[in-house]
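Visitor: Okay, here's the prediction I keep looking at, along with the sequence it came from:
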Amino acid sequence: MDLHYLIDNLTNPALLFFFLGLVAVNIKSDLRIPENSSKFISLYLLLAIGFKGGQELAHSVITSEIINALLFGILLAVVVPIYCYFILRIKLSVENSGAIASAYGSVSAVTFVTTISFLEMSNIPFGGHMVAVMALMEAPSIIVGVMLIAIFSSNKKNKGSLKSVVHHSLTNGSVVLIIGSLIVGYFTNDAQAEGIKPFTTDIFKGFLAVFLLDMGIVSGQKLKALLKKGWFTVSFAIIIPIINGCIVAVLSGFFMEEIGNRLLMSILAASASYIAVPAAMKLAAPKANPGLYIPMALAITFPFNITIGMPLYLCIIGVC
């Protein structure tokens, strides 16, 4: 592997702020990002990336590659939670296995946004339609996870929650915002888009840095609790993303040409949700332990993907 991409990624200011958050927790600093501010920044990031994706999509011709990417993303969101569930059942309960499987079948919007920042820094082009792929991968994995819990659980009450969770998955705030912003960006003409460019583009990396600082603080707070659960979950949170990301990095070459698109597809396959899935599982599987699936996705898989994962998948794609 060419260390150039790894070094560039590790010296990215946004990522360094993530590490600053981890350090702050370990030295017991009182550094915190106000909850309302953190929520606003996360909404801004989704809005900005959705809008820019819509703009890119508006200038793209709908091709078989775009259609194949959308279908492949949905397929991943269905298949990944199924095989993850049966691996997790070796050690964990039905509810915990279903919740974690959903998280790893779904996607992390923040990991996706960070990867886009990495691609822009490295001058690697990518298509706006990948935002649509990300949005479509949120709900299917949640639905599959709930169905697995309903099928294998001895608690019959779980079987009545599928309809409400399907609705919640499709109307989840992050899903609505990313799809809505994509549509708004698609129908906005170039002159109008230029008028809000300072908001959607110029300040984007600064807000990303602040958000990753907050993610570093939250990750540092949750990591110790996860380590106390044992090495099975920690190993899963590293090995499964590697397997998913590497396989997709290879398979994407059969229907994708752009290196940036292949990396984004790989990172979507490797990432895990720590926003949409926990919200859904709180409703559908209250017995599932959020002290497992949230820190697995946020404190282990997320930092792994944005430090080692991106350069690794890029190398497999052929940029070494």
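Guide: Arrived safely.

Visitor: For the rest of this, base every contact and every neighbour count on C-alpha atoms.
Guide: Fine.

Visitor: neighbours of the nearest residue to I74 once chain neighbours are set aside, just the number please.
Guide: Nearest non-adjacent residue to I74, counting by CA to CA, 6 or more residues apart in numbering: M137, 5.5 Å away. The burial metric for M137, expressed as a neighbour count using other CA atoms under 10 Å, is 26.

Visitor: Isn't M137 up against F72?
Guide: No: checked against CA atoms under 8 Å, the pair M137 and F72 is beyond contact range at 9.6 Å.

Visitor: related to what we said a few turns ago, what sits against the residue nearest to I74?
Guide: Applying CA atoms under 8 Å, 6 or more residues apart in numbering, one finds that M137 lies in contact with 73-74, 76-77, 105-107.

Visitor: which other residues reach stretch 79-96?
Guide: Contact with stretch 79-96 is made by 97-98, 100-105, 141, 144-145, 148-149, 152-153, 232, 285, 287-289, 292-293, as judged by CA under 8 Å, 6+ apart.

Visitor: try it against this one:
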Amino acid sequence: MDFEILLANLTNPTLLFFVLGILATLLKSDLEIPKPSTKFISLYLLFAIGFRGGQELAHSDFNSEILFSVLFGLALAALVPLYTFFILKRRMSISDAGAVAATYGSVSAVTFVATASFLEAQQLTFGGHMVAVMALMESPAIIVGVILMRQYEAALPEHPDAPPRQSLKSIVLHSFTNGSVLLILGSLLIGLIADTKQAEGIKPFTTDIFKGFLAIFLLEMGMVTAQRFSAFKNYGFFLPLFAILVPAFNGILTAFLSGFITADIGNRLIFSILAASASYIAVPAAMQMAAPKANPGLYIPMALGLTFPFNITIGLPLYFEIIQRF
């Protein structure tokens, strides 16, 4: 691995604010970002990356690479929860295994944003269609996770106090109307159809202040990570190892396989980080409906407490190095 790139990534101001958030919690500081502000910033990040992606897509011709990229992304989102479920169900309940599998099959928009910042630091770009790929990868993992849970729970006796199961149609609809998915898809569409001259008017808002908002958001993510890390540390080494080794395996394998889809380094890194990331926004919201018996104290801390920090510190330079060499 190129240690200069690794060092540059570890000393990235946005990442250092993430570390500051962790330290603030560990030191029991009263530092706090108001919840409405955090909500606004998360909406802004999704809006900005979606709109910019739509603008890039508007200036690119639809070709076979874009089509294959979408299909490849959908395949990743479906296959990752499929194989991880069978690993997880040996140690966990069916509901927990399905929820964790869906979490790791789905993607993290914030990790995507951090990757965009990493690529910019390397003076590299990525195709606007990759924003659409990311948004479309949210739902297949949820659907696969729900189907697996339903299939393996069918033979189990229903508890009399158990809440009624949601229909698969309602789960699919909810996954697409989830706020984060709807905003990024809507922003992508608006960026795609917006008049180019008119779109220039909001460019300072979507570009110039982007990294500043990202730094504040990662500060909050650092505090949340430290608060939730203890929620699953009593489960032994299995879950922490899973939260690091499985994403690393997915990212490394995708770094190789993505070369058959595109030669663009930026696009390949996006594919790798999407395969390695885990959702802690869309999936938890969907699992509240689909798997109320699943323990969010497992899949949220796994995604946010270990997988997210691993990907933005070690994962990005690792996948980038593999892509450059192969």
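Guide: Thanks, I have the structure now. Computed from a predicted structure; not experimentally measured.

Visitor: returning to that earlier point: the residue nearest to I74 of the first structure and G145 of the first structure: what is the separation?
Guide: Applying CA to CA, to the nearest Å, the value for M137 of the first structure to G145 of the first structure is 13 Å.

Visitor: and what of M310 of the first structure?
Guide: Using CA to CA, one gets 27 Å for the distance from M310 of the first structure to G145 of the first structure.

Visitor: ok, these two, which is more surrounded?
Guide: Set side by side, M310 of the first structure and G145 give different neighbour counts by other CA under 10 Å, the larger being at G145 (31 against 25).

Visitor: roughly how far apart are that one and I243 of the first structure?
Guide: Relative to I243 of the first structure, G145 of the first structure is positioned 20 Å away (CA to CA).

Visitor: Check T201 of the first structure too.
Guide: As it turns out, when the distance is counted by CA to CA, T201 of the first structure lies 33 Å from I243 of the first structure.

Visitor: Go ahead and confirm Q227 of the second structure touches L23.
Guide: No: with contacts defined as CA under 8 Å, Q227 of the second structure does not count as touching L23, sitting 10.8 Å away.

Visitor: so where do the helices sit in the stretch 101-250 of the first structure?
Guide: Using DSSP state H, counting those that start in this stretch, the helices of the stretch 101-250 of the first structure run over residues 109-121, 129-136, 138-152, 162-171, 173-187, 190-195, 197, 204-227, 231-251.

Visitor: Switch those over to JSON lines; also include distance to G54 of the first structure.
Guide: Compiled in JSON lines, these are given as follows (distance: least, CA to CA, whole Å):
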{"stretch": "helix 109-121", "distance to G54 of the first structure": "15"}
{"stretch": "helix 129-136", "distance to G54 of the first structure": "8"}
{"stretch": "helix 138-152", "distance to G54 of the first structure": "18"}
{"stretch": "helix 162-171", "distance to G54 of the first structure": "19"}
{"stretch": "helix 173-187", "distance to G54 of the first structure": "4"}
{"stretch": "helix 190-195", "distance to G54 of the first structure": "11"}
{"stretch": "helix 197", "distance to G54 of the first structure": "14"}
{"stretch": "helix 204-227", "distance to G54 of the first structure": "16"}
{"stretch": "helix 231-251", "distance to G54 of the first structure": "24"}
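
Visitor: quick one: which of these is nearest L10 of the first structure?
Guide: Nearest to L10 of the first structure among the helices of the stretch 101-250 of the first structure is helix 109-121 (10.2 Å), distances taken as CA to CA.

Visitor: which residues sit against that closest one?
Guide: Against helix 109-121 of the first structure from outside (CA under 8 Å, 6+ apart): 9, 12, 45-46, 49, 125-126, 134, 205, 208, 260, 264, 267-268, 271, 273, 302, 305-306, 310.

Visitor: Quick one: average offset of it versus the second structure, please.
Guide: Relative to the second structure, and after both are superposed, helix 109-121 of the first structure has an average distance of 0.4 Å to its aligned residues, where the measure is mean CA distance after the TM-score superposition for the first structure.

Visitor: chain center to that helix: distance?
Guide: Put simply, helix 109-121 of the first structure sits 10 Å off its chain's centre (CA atoms, centre = their mean, to the nearest Å).

Visitor: Of all the residues in that helix, which ones are buried?
Guide: 109-119 (16 or more other CA atoms under 10 Å).

Visitor: Please apply the same query to stretch 212-225 of the first structure.
Guide: For stretch 212-225 of the first structure, a neighbour-count test (16+ other CA under 10 Å) marks 212-223 as buried.

Visitor: what's the burial count for the counterpart of G186 of the second structure in the first structure?
Guide: Using TM-score structural alignment as the criterion, G186 of the second structure maps onto G180 of the first structure. By the other CA under 10 Å criterion, the neighbourhood of G180 of the first structure contains 17 residues.
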